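**Q** dropping the sequence and predicted coords here.
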Amino acid sequence: MVEQIRRRLAGALAPVELEVLDEGHRHAGHANAGKGHFHVRIVSPAFAGVLPIRRHRMVYAALEDLMDHGIHALSIDAKSP
């Protein structure tokens, strides 16, 4: 799943920096523990002049069909260069 997320974001947002972490291990005891919890840190020129909420929407749009099929929770740190 990490590689799928990476490919989708790279294709949609052409980041200059991209880090995708599987954080499932940090959610022991929670609903869906160990499955589908990810953190994305992305720096892309596509975010220049874009408000943070819109940046998150851009990330979600790139991952749209994965949100119901593999991603349970996603934390996003999206910045412009």
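**A** Right, received. Where do you want to start?
**Q** going by C-alpha atoms from here, please, whenever you check contacts or count neighbours.
**A** OK.
**Q** identify the residues contacting the residue most central in space within the chain.
**A** Nearest to the geometric centre of the chain sits residue 40, at 4.1 Å (Cα atoms, centre = their mean). Shown in contact with residue 40 (Cα atoms under 8 Å, 6 or more residues apart in numbering): 18-21, 74-78.
**Q** past the helix or strand hosting it, which element shows up next along the chain?
**A** If you go by DSSP states H and E, residue 40 is part of strand 37-43. Next along the chain after strand 37-43, taking DSSP H and E as the criterion, comes helix 52-62.
**Q** quick one, the next helix or strand after that following helix and helix 52-62 angle?
**A** For helix 52-62, the following helix or strand on the C-terminal side (DSSP H and E) is strand 73-79. Our comparison of strand 73-79 with helix 52-62, counting by axes from the mean of the first three to the mean of the last three Cα atoms, to 10 degrees, yields an angle of 120 degrees.
**Q** adding another structure so you can compare the two:
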Amino acid sequence: MAGSVQQEMEDLLKEAFSPTRLEVINDSAKHSGHAGDDGSGESHFTVVIEAPAFADKSRLERQRMVNRALGDIPGERVHALAIQASAPVT
């Protein structure tokens, strides 16, 4: 079952980008006891997102777009966020 932060991230990304592919993967269990593990079970995530909005954007621009869409989640509510953002291949 998706946790509350995971579901919120999915909802925000769907609303911002209407992605053709979206995976929000909770990696927190792999980091149990490590720096940034707050015990919530929702401290480390990977986002795999494919959306037309990323066409002609650099990797850095895509990551910034995702971070903006997620608001205060990265860095405040989530310790680590890996982002794999791409545009659909046409």
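**A** It's in. These numbers come from a predicted model, not from an experiment.
**Q** that older thread, now that we have the contacts of residue 40 of the first structure, which one has the most neighbours?
**A** residue 78 (21 neighbours; other Cα atoms under 10 Å).
**Q** how far away is the residue mapped onto that residue from the second structure from residue 52 of the second structure?
**A** Under the alignment (TM-score structural alignment), residue 78 of the first structure pairs with residue 85 in the second structure. Per Cα to Cα, to the nearest Å, residue 85 of the second structure is found 10 Å from residue 52 of the second structure.
**Q** go on, residue 41 of the second structure?
**A** As defined by Cα to Cα, residue 41 of the second structure lies at a distance of 31 Å from residue 52 of the second structure.
**Q** what of residue 61 of the second structure?
**A** Residue 61 of the second structure sits 14 Å away from residue 52 of the second structure, going by Cα to Cα.
**Q** before we move on, what about residue 60 of the second structure?
**A** From residue 60 of the second structure to residue 52 of the second structure the distance is 16 Å (Cα to Cα).
**Q** and these two? Which one has more around it.
**A** residue 52 (15 against 10).
**Q** so the more buried one makes contact with residue 88?
**A** Yes - if you go by Cα atoms under 8 Å, residue 52 of the second structure and residue 88 touch, sitting 6.1 Å apart.
**Q** any shared contact partners between these two?
**A** residue 20.
**Q** which position in the second structure pairs with residue 18 of the first structure?
**A** Using TM-score structural alignment, residue 18 of the first structure pairs with residue 22 in the second structure.
**Q** repeat for residue 60 of the first structure
**A** Checking TM-score structural alignment: residue 60 of the first structure goes with residue 67.
**Q** spatially, which residue comes closest to its match, not counting chain neighbours?
**A** Excluding the flanking residues, the one nearest residue 67 of the second structure by Cα to Cα, 6 or more residues apart in numbering is residue 74, at 6.7 Å.
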